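Undergrad: this one's structure only:
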């Protein structure tokens, strides 16, 4: 397929998923306002649409590997693009996300995030933000579910080095739940910036859970090592870093 044609397909795909977000948001609104389950089904329907339409519009096939957690766990995920959010949310039975506070004020996304019990975090306030996050998580966990957090705090381009933040360690200590690391390679196909979507197999992989009770430093080091090594391996499946070096932006 020629590059100009793939750009055109990428533009059309991007336009339609934003239109679909608005349409799904409006159609499901009465159901979502009546129940959290309604909001969850709306978001799962949208996620499935985004995944399905990516396959035939831009050639991105999506695959979930590893055992998908079902109970109360922390899910610590590598975050490379919008697509990994969709795949993880669609795979988990009752996901709720820790997300930057600004997103809670966006149309459609913000309304549904609040209904799902997602936890807003003010990234500029550091210690105070972490303390409030732990308090908010404890309040929201009156219902069982999987709490998804991005340990690096933002989308990270393939090969870029961004430190893992302390918030995941604080949550691990406070909640005393297993933590499931998640690796991905989708940023190679759906980049953090830019419009071009590239065909290929995008993978999200749930790794072996880390049992509660480890010391925080050991937990943080082990989590980062697992996620980064497995993400590198998944990216290598798409030919990234075959020279043995990370490629930076």
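TA: Cool, the structure landed. Worth saying up front: this structure is predicted, and the values here are computed from it rather than measured.

Undergrad: C-alpha from now on. contacts and neighbour counts both.
TA: Noted.

Undergrad: and the helices in this protein?
TA: 3-27, 29-34, 36-58, 82-91, 109-116, 127-140, 167-175, 216-237 (DSSP state H).

Undergrad: just the ones you listed: most buried one?
TA: Most buried of the helices of the chain by mean neighbour count (mean count of other CA atoms under 10 Å) is helix 82-91; its value is a mean of 20.

Undergrad: now do the contacts for residue 94.
TA: The contact partners of residue 94, by CA atoms under 8 Å, 6 or more residues apart in numbering, come to 40, 144-146.

Undergrad: can the helices of the chain go into TSV with extra columns for distance to residue 185?
TA: Shown next, in TSV, are the helices of the chain (distance: least, CA to CA, whole Å):
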stretch	distance to residue 185
helix 3-27	18
helix 29-34	32
helix 36-58	15
helix 82-91	9
helix 109-116	24
helix 127-140	28
helix 167-175	21
helix 216-237	5
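
Undergrad: try this one side by side with the last:
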């Protein structure tokens, strides 16, 4: 019976969330051309809609373990599921999220993402691309917007701890911002690539702030340990 209920909930979530998402995309397309400042508001409403669907359809609740500091920080987040990519807009006020440039080339979605202010991340960024990234990040912090990055580059199964992409150390030095590492265990209830999504609690665990000026390898070591703090302990 539990498996049947999980399947029914997962199907209902897919039907309602993706149908509703289409309406948000259309709204952003129609309104964004005339009033670009409305795009972040529509995106935030979409994120809240997503969290509501997760809560009331799937039975997933969200807990933040620790104090989440707000300010000019670089937030580095564990990436296990689609959940946190959308939920960032519930955690922060109009956050700027680093995304692979290929995602910004997707028709319709890419246009809205650019209007929202996502920062394109080049996998092999040259000097000019890094300068553009720094300028975009500075503009975001001047507006009081959080900068969020997923340093693993892609979603990873819960419990796995791959090394951070080499770009993190470069961004840490380039942006000159203290880092707030955040662990998340969304993959326990919403595994990557799985239709079945289970009820349960999704936890964000906020790590200690990593100051600027550390050796790049040391900063990487601290952040890697912090974002994997919710992984099962190995014997």
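TA: All right, it came through fine. Predicted, not measured: the structure shown is a model, and the values here were computed from it.

Undergrad: residue 70 of the first structure is nearest to which of the helices of the first structure?
TA: Nearest of the helices of the first structure to residue 70 of the first structure, taken as CA to CA: helix 82-91 at 9.8 Å.

Undergrad: just checking, what packs against that closest one?
TA: Applying 3 or more CA pairs under 8 Å, 6 or more residues apart in numbering; DSSP states H and E, one finds that helix 82-91 of the first structure makes contact with helix 36-58, strand 60-65, strand 200-206.

Undergrad: can we see that at 10 Å?
TA: Applying 3 or more CA pairs under 10 Å, 6 or more residues apart in numbering; DSSP states H and E, we find helix 82-91 of the first structure packed against helix 36-58, strand 60-65, strand 73-77, strand 95-100, strand 146-149, strand 179-184, strand 200-206.

Undergrad: matching residues in the second structure for the last one?
TA: So that's strand 200-206 of the first structure. Taken onto the second structure by TM-score structural alignment, strand 200-206 of the first structure occupies residues 200-206 there.

Undergrad: contact partners of that stretch?
TA: Identification of contacts with stretch 200-206 of the second structure by CA atoms under 10 Å, 6 or more residues apart in numbering yields 55, 58-69, 75, 77-78, 83-84, 91, 180-190, 226-230.

Undergrad: cutoff 8 Å now
TA: Contacts of stretch 200-206 of the second structure (CA under 8 Å, 6+ apart): 59-68, 180-186, 189, 229-230.

Undergrad: in ChimeraX, how would I select just the buried ones from the residues you listed?
TA: The buried residues among these can be selected in ChimeraX (16 or more other CA atoms under 10 Å) with this line:
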select :59,60,68,180,181,182,183,184,185,186,189,229,230
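
Undergrad: now residue 130 of the first structure. Nearest residue, chain neighbours left out?
TA: residue 167 (6.0 Å; CA to CA, 6 or more residues apart in numbering).

Undergrad: then residue 174 of the second structure?
TA: Nearest to residue 174 of the second structure is residue 134, by CA to CA, 6+ apart, at 6.9 Å.

Undergrad: ok, residue 176 of the first structure next?
TA: residue 212 (5.2 Å).

Undergrad: so what's that neighbour up against?
TA: Here residue 212 of the first structure is in contact with 172-173, 176-179 (criterion: CA under 8 Å, 6+ apart).

Undergrad: the residue nearest to residue 174 of the second structure and residue 5 of the second structure: what is the separation?
TA: 47 Å (CA to CA, to the nearest Å).

Undergrad: could you find the closest non-adjacent residue to the residue nearest in space to the middle of the second structure?
TA: Compute the mean C-alpha point of the second structure, and by CA atoms, centre = their mean the closest residue is residue 85, 3.3 Å away. Distances taken as CA to CA, 6+ apart put residue 79 closest to residue 85 of the second structure, at 7.9 Å, once the chain neighbours are dropped.
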